[in-house]
Each structure stands twice: as C-alpha cells, then as structure tokens.
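Q: Okay, sequence plus prediction incoming.
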Amino acid sequence: MTEPARPAAGHLVAVRRSYDTVAADYARLVVPPAGMDPLSRAMLAAFAELVRESGGGVVADLGCGPGKVTAHLAALGLPAFGVDVSGEMIALARRSHPELRFQQGEMAALELPDRALGGILAWYSVHHTPDEQLPALFAEFHRVLAPGGHLLLGGHTGDGQSRPGSAYGHPVSYTSYLVPGDRLVELLAGAGFTVTTRLDQARPERPERGYVSLLAHA
C-alpha cells in the first residue's frame, strides 16, 4: 500500500508497520471473543441484536486485525466484513476466514458511500488516532452509517500518550493516545451520535488504564 500523503501519514505508517511486524504473534496471543470477559461478550451480543432489530445491514469491523471478532459477528448473524491498515493482518484474516471479506484500508477514509452500513464495530482500534483527529474519525463513522445504524466502540481510556516500544515480542513504533471515557462520549455526540449504553471496566493486570465500551446510534 502506498504510504498516505495526508498529515496523518506519520502515525498511520507507524501503526501499519508495527502491526505488520507483530501480526503472527498477535493472532496467536490475543484471545478470541469466546475467551473475553462476560461483559465484553455481552456488549458484542447486544450490538448484534440491535443491528438485527434495526433492519440489519452490512457491518464493518474497523481495525479488524486477524478477523477473530469479524468472524464472531458473522456467527451472530451479521453480514460483517473487516478493514485494517495492516496488510499482514488482512492476509491472516483472509487465510483464517476465507468465507468473509477483508480489505486493507484506513478507518478515517473509508471507501464506502454515504449511509452504506447498518453497523460499525471499532473494537480497541481507535486509540492509535491522535486526539485532534478523533472528531474527523467519528464524523467518517457517522457518514457511512445509515440513519439509526449502530456503533459499538470499545477501547482503552486514560489521559496522555503511551509509546510501548515493544509488543507481542517485537519492537513497535506506534503511539497510543488515551483519552477519558467522558471525552469519547462528548466527541461521539459532536459527530452526531447518541450514546445509549456505557460500560466502564477496570482490569487488575493494567491498573494504569481504564476500559470502556460505548453503544451508540446515528
């Protein structure tokens, strides 16, 4: 993929290269939905039910990685496909789930027409977006969702930046931009979303971070 020429290019290149590097070990180490905590699984199930009850429609898993959660959404009855900036992640997803569609791309510049989707899942994938670019990212999510379409956003919360230097046994160059959960709700509202459900969690293994899941509709 040609490196983007927009101002966001630097962080996207770092994210893409880093996840290309860790892809195989990420796929091996990150648990599938069946191994997630009960509340996270419940949020995914609620999202799937809401999309179905709203008339269905195609669902995009943005930042899909190796496609484990995309496949879970498909098993829950949603016509889901995955998008990821990492070509290696997409290759793994296609090999593991050949029955599903996966494409390399940027979640902030989706190659989709307006109102094309019934749902968007952004599951621990927006934290590599710099704070100042989140309004544009959420506006893009709103653009491609049909009226009444549903969004499930799951992610890390905090205040500040984190540069781990290594992850999954490999060197990485990406940055995580952590913002408070209240700020995410505010930004989603500014993009035209109505947040209906918020789940905040703490995890003993990562006490320096919070975890939030937000259900919203366009």
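A: That came through, no problem. Numbers count the residues shown, from 1 in each chain.

Q: Could you use CA atoms for every contact and neighbour count after this?
A: OK.

Q: In this protein, what residue spans correspond to helices?
A: Per DSSP state H, the chain carries helices over the ranges 9-29, 38-53, 68-75, 87-96, 134-144, 181-190.

Q: and Gly154, which of the ones you listed is closest to it?
A: When the helices of the chain are compared by Cα to Cα, helix 38-53 sits nearest Gly154, at 8.7 Å.

Q: for that closest one, packing partners?
A: Helix 38-53 sits against strand 145-157, strand 210-217, with contacts defined as 3 or more Cα pairs under 8 Å, 6 or more residues apart in numbering; DSSP states H and E.

Q: putting a second one here so we can go through both:
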Amino acid sequence: MHLTKRVFLTACAAIIGLALSLPGAFAQDSDPENTMIITLKDGDVAIRLRPDLAPKHVAQIKTLVRNGEYDNVAFHRVIPGFMAQTGDVQYGDMEDGFQPRRAGTGGSDLPNLPAEFSSEPYVRGTVGMARAQDPNSANSQFFIMFADGDFLNGQYTVVGQVVSGMEYVDNIKKGTQANNGAVTDPDRMIKVVIAADKQ
C-alpha cells in the first residue's frame, strides 16, 4: 500500500512538472510588461512581445495599447491559411468612425517606424508589422500568422509570438484570397491590454 502510494505521488509530481514546462504554462516565465492580451469574441490571446528584436516597434505598440487605441479595431484583412491583419486605429475602430473601405490604409497619430528586420522566422502565431512598399512605413497595423510564411522572413518586422489562445485566432472571421482578404462585417479586437496593467 505504501509503495503504491509513493509511486502514485511520484507520478503526480512528474505530471505536474511536465505541465509547468509546456508552452501553455507561459505565465510561469512570462514578462507581464511585454505580454499583450487581446480579447476576441471567443477568448483571450496572449502575445509575447519581442523588444529584443524590435524595440521601437514594441514601444509604439505598447503606447497604442495603453492609450486604448486598439480597442474595437477590426480585423479588416483576413486570408485563410495565411494571416489576420488588424491595427488600423485611424479607420478601423468599429465604435468610432469605422470606414470599411479605408480600413487598412490608415495608421495612428504616432510617426512611422524605421524597419527593424531580423532573422526571426515567420511561423504559425508570429506577429509581424504591416507596412506599405516603403520598408520604413510600419505604424500601428500588425498581423498574426495562421501558418508558416518563410517568404516574409527578413521583409517585415517581427514584434511577437502568440503564446496562448491561438485557437481563438483561428476562429477570426475570414475574407477570401480573391478579394485580398477583405472582410465584410469583420471581427474585432474587443479589448487590448498589457498584462502588467491588468488588475
């Protein structure tokens, strides 16, 4: 009886230790100051921001988050098997001046950013900054990858990685490739916060 109990307790300890080492247990080793939480219709998505790769971009994102600029902003361009794009605070706010035909063409009141390209690969869950043809034109818009996209490597600034809630990203309403991903009556980022500010 004692041996069985000891084996059982040892097995439980091993299982708990394994669970804490899995990516889903990111709270154990996360940096709340560099964790962005996006509330979607189905639940919260946690993104580990990467100031080590893109300090200027991450700083601008955090400023926009803390100013409430990303709340209610549409996922205006969502291409199945590729990515979901959002962050147009100028034309994409679905509660204040939403302009569906212009969403994706705006930015914010903050300046555009110089490119901070890195060797970090674009994989499922990677968060990158959208930009125009000019490499130094990223401002507020970003996208989340549904799948790997190595053709983007070194061409767009990587700012983070989804660490939990990717299943909610998968459920974002999609457009069609034929229409360049434009979404009618799109989903939105309901609320966006930095984890350190969440009470």
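A: Yep, that arrived. Predicted, not measured: the structure shown is a model, and the values here were computed from it.

Q: What is the resulting TM-score of the chain superposition?
A: The TM-score (TM-score structural alignment, normalised by the length of the second structure) is 0.25; 94 aligned residues with a Cα RMSD of 6.2 Å.

Q: before we move on, back to that, to Gln201 of the first structure, which of the helices of the first structure lies closest?
A: Closest to Gln201 of the first structure of the helices of the first structure is helix 38-53 (Cα to Cα; 9.0 Å).

Q: any idea of the angle the closest one forms with strand 145-157?
A: Taking axes from the mean of the first three to the mean of the last three Cα atoms, to 10 degrees, one finds that helix 38-53 of the first structure is oriented at 170 degrees with respect to strand 145-157.

Q: just the angle between helix 38-53 of the first structure and helix 68-75, please?
A: With the same axes, to 10 degrees defining the directions, helix 38-53 of the first structure sits at 50 degrees from helix 68-75.

Q: Could you pull out the buried residues of helix 38-53 of the first structure?
A: Neighbour counts over helix 38-53 of the first structure (16 or more other Cα atoms under 10 Å) mark 40, 43-44, 47-48, 50-52 as buried.

Q: now, which of those sits nearest Leu152 of the first structure?
A: Phe47 (6.5 Å).

Q: ok, that closest one to His150 of the first structure distance?
A: From Phe47 of the first structure over to His150 of the first structure the distance is 7 Å, taken as Cα to Cα, to the nearest Å.

Q: tell me, what's touching the two both at once?
A: Residues within reach of Phe47 of the first structure and of His150 at once, by Cα atoms under 8 Å, 6 or more residues apart in numbering, are Leu215.

Q: sorry, back to before: of the helices of the first structure, which is nearest Ala167 of the first structure?
A: helix 9-29 (7.4 Å).

Q: Mind giving me the packing neighbours of that closest one?
A: Counting contacts by 3+ Cα pairs under 8 Å, 6+ apart, helix 9-29 of the first structure packs against helix 87-96, strand 170-171.

Q: Tabulate the ones you listed (TSV), appending distance to Gly119 of the first structure.
A: TSV is the format used below for those (distance: least, Cα to Cα, whole Å):
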stretch	distance to Gly119 of the first structure
helix 87-96	20
strand 170-171	33
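
Q: hey, which of the ones you listed is tucked in deepest?
A: Ranked by average neighbour count under the criterion mean count of other Cα atoms under 10 Å, those are headed by helix 87-96 at a mean of 20.

Q: Using a markdown table, please lay out the helices of the first structure together with distance to Trp123 of the first structure.
A: Output for those, formatted as a markdown table (distance: least, Cα to Cα, whole Å):
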| stretch | distance to Trp123 of the first structure |
| --- | --- |
| helix 9-29 | 15 |
| helix 38-53 | 10 |
| helix 68-75 | 8 |
| helix 87-96 | 15 |
| helix 134-144 | 13 |
| helix 181-190 | 14 |
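
Q: Let me know which of those helices is the nearest to His156 of the first structure.
A: Of the helices of the first structure, nearest to His156 of the first structure by Cα to Cα is helix 181-190, at 8.5 Å.

Q: Mind listing what's buried along that closest one?
A: Going by 16+ other Cα under 10 Å, helix 181-190 of the first structure has these buried residues: 181, 184-185, 187-189.

Q: now Lys5 of the second structure, what's its secondary structure?
A: Secondary structure state of Lys5 of the second structure, per DSSP: H, G, I helix; E, B strand; the rest coil, is helix.
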